[in-house]
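Student: model the structure of this input:
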Amino acid sequence: MRAPRELVDLPYASHLEAHAGGGLERDEDYDVVHFRGREFDEPDAGNARFTESAFTAVKLSGGVLRRARFNDVWLHAVQFIGTDLVETRWLDAEVVNSALAGTAVFGAELNRVAFFGCKLVSVNLRDARLREVAFVDSVLRDVDFGGAELTGVTFPGSTLEDTRFDGARLKKVDFRDAAALGIATGHDCLGGATIGLAQALDLAPAFARALGVTVKDR
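Tutor: Down below sits the predicted model:
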């Protein structure tokens, strides 16, 4: 897995223009814009489109970005706190040293997205579609993948705690390099995933319960 890029490494870095100020607007197009050191309280930016843009040290508290689009964006030290990201679309995005807490992302589409050193806590990804997504050296705590479709998703160096996969559909998902694989529910929906031998031994009791197998010594 490659290392995260710096701002200067972005192919559009020299074209970025500082955000002029004010809040985020609904249905607005933000092309080659750099949002830096901003705090947005309860933003209303549904259906906004962010293209070849960068976010540095930005905090979004609450608010609605439902159905917004993030195409070829770079986010560093960004916080989404209780933000509505329902049905958002992410393509070729890189999220670095950022945090999502109490965030609704259900029904979203994430394609070729990489999370580096991020923290996701109580994030709702139910019914989302993730393709070629990498969670690298990140923490996923109480993240709900229920009913989601995961294809080509990897978790190198990441810690999963109380994650849920009820009704999820997995294809070419690789958990082998995860630092910890804490799955609360949905063990019967892990078909299509690859795990290591040590992980299989740790999960064996949960797999047995999911199959209705009773395991006990004489």
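
Student: hey, let's count contacts and neighbours off CA atoms from now on
Tutor: Will do.

Student: for the chain, which residue occupies the most central location?
Tutor: By C-alpha atoms, centre = their mean, the mean C-alpha position of the chain lies nearest to residue 115, the distance being 6.6 Å.

Student: let's see this one next, to set against the first:
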Amino acid sequence: MANHNENILIGETVEKISADGELCGVYEECRFVSCDFSGANFSGITFRDCVFETCDLSNANFSGVALQDVVFKESRLLGIDFTVCRPILIEFSFERSILSYTRFSGMNLKNTRFTECVIVGADFTDAKLERADFSKTKLEDSLFDGADLKKSDFREASGYKINPWVSQIRGAKFSYPEVLSMLEPFGIEIS
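Tutor: Next comes the predicted model:
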């Protein structure tokens, strides 16, 4: 992808490229397959109706990025701070991806899908995650303090530690035995 002042790419499939330097522009209805965007600078880019499949976006800079109806499938997104994205019309989903050490704190992520992902050490503090789907996701060491998790789906998810004293969980769906982890703040013993 070339570095132009107003690069617009519509309906293209981009395969097996790596991002060297700064990228800019608008990408609509594009599909990125097996691309190495690790460490890339996406500052100010707009991705609209795009799909990233088997891509590595680890440690990329998402400052001012617009993500509108973007799907990440089987991709690596390590160390991404999504809180610096443009919040207007933000909509994305993650399927079978690795999102370790990512930051979503305070974001409005209602109805966001994080299905069959590995999410280690992520920060969801104070995020609005009503009706989010975390089904079959591994959530070790991820923070949910103050998060709105009403009606979210954690069925078959594992490793989560949600404190029901500080997070809203009314109507959320959980599986046994993982749901027992929410009793930890009460300091009780279960046999």
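
Student: superposed, what's their TM-score?
Tutor: Here the TM-score for the pair of chains, by TM-score structural alignment, normalised by the length of structure 2, is 0.75; 174 aligned residues with a C-alpha RMSD of 2.9 Å.

Student: all strands for structure 2, in order.
Tutor: Assigned by DSSP state E, the strands in structure 2 fall at 8-10, 13-15, 26-28, 31-33, 46-48, 51-53, 66-73, 91-95, 114-115, 153-154, 173-174.

Student: need those in CSV (columns: distance to residue 167 of structure 2).
Tutor: Below are the strands of structure 2 laid out as CSV (distance: least, C-alpha to C-alpha, whole Å):
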stretch, distance to residue 167 of structure 2
strand 8-10, 41
strand 13-15, 41
strand 26-28, 36
strand 31-33, 36
strand 46-48, 32
strand 51-53, 31
strand 66-73, 26
strand 91-95, 22
strand 114-115, 18
strand 153-154, 14
strand 173-174, 14
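
Student: my understanding was that the residue nearest to the centre of structure 1 contacts residue 140; is that so?
Tutor: No - in this structure, residue 115 of structure 1 is not within contact of residue 140 by C-alpha atoms under 8 Å, at 10.8 Å.

Student: surely residue 123 of structure 1 and residue 108 touch.
Tutor: No - in this structure, residue 123 of structure 1 is not within contact of residue 108 by C-alpha under 8 Å, at 12.0 Å.

Student: count the residues that sit near residue 36 of structure 1.
Tutor: By other C-alpha atoms under 10 Å, the residues close to residue 36 of structure 1 number 16.

Student: distance of the equivalent of it over in structure 2 relative to residue 46 of structure 2?
Tutor: Alignment note (TM-score structural alignment): residue 36 of structure 1 maps to residue 33 of structure 2. Counting by C-alpha to C-alpha, to the nearest Å, the gap from residue 33 of structure 2 to residue 46 of structure 2 is 18 Å.

Student: how about residue 37 of structure 2?
Tutor: Counting by C-alpha to C-alpha - residue 37 of structure 2 and residue 46 of structure 2 are separated by 15 Å.

Student: next one: residue 117 of structure 2
Tutor: In this view, residue 117 of structure 2 and residue 46 of structure 2 are 24 Å apart by C-alpha to C-alpha.

Student: neighbour count: the two, which is higher?
Tutor: Neighbours per residue, other C-alpha under 10 Å: of residue 117 of structure 2 and residue 46, the larger number sits with residue 117, 25 against 20.

Student: my guess is the more buried one contacts residue 133, does it?
Tutor: No - with contact defined as C-alpha under 8 Å, residue 117 of structure 2 does not reach residue 133; the gap is 10.6 Å.

Student: what residues does residue 53 of structure 1 make contact with?
Tutor: Taking C-alpha atoms under 8 Å, 6 or more residues apart in numbering, we find residue 53 of structure 1 in contact with 16, 30, 31, 32, 33, 34, 35, 72, 73, 74.

Student: again, 10 Å this time
Tutor: Each residue near residue 53 of structure 1 by C-alpha atoms under 10 Å, 6 or more residues apart in numbering is listed here: 10, 12-13, 15-18, 30-35, 70-75, 93.

Student: give the buried subset of those as a ChimeraX selection command.
Tutor: Burial among those is assessed by 16 or more other C-alpha atoms under 10 Å; the matching ChimeraX selection reads:
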select :10,13,16,30,31,32,33,34,35,70,71,72,73,74,75,93
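
Student: for structure 1, which segments count as helices?
Tutor: Listed in chain order, the helices of structure 1 (DSSP state H) span 197-210.

Student: rewinding a little: quick one: the match of residue 36 of structure 1 from residue 14 of structure 2, how far?
Tutor: Here the criterion is C-alpha to C-alpha. By it, residue 33 of structure 2 lies 6 Å from residue 14 of structure 2.

Student: now do the end-to-end distance for stretch 162-172 of structure 2.
Tutor: End-to-end distance of stretch 162-172 of structure 2 (C-alpha to C-alpha): 12 Å.
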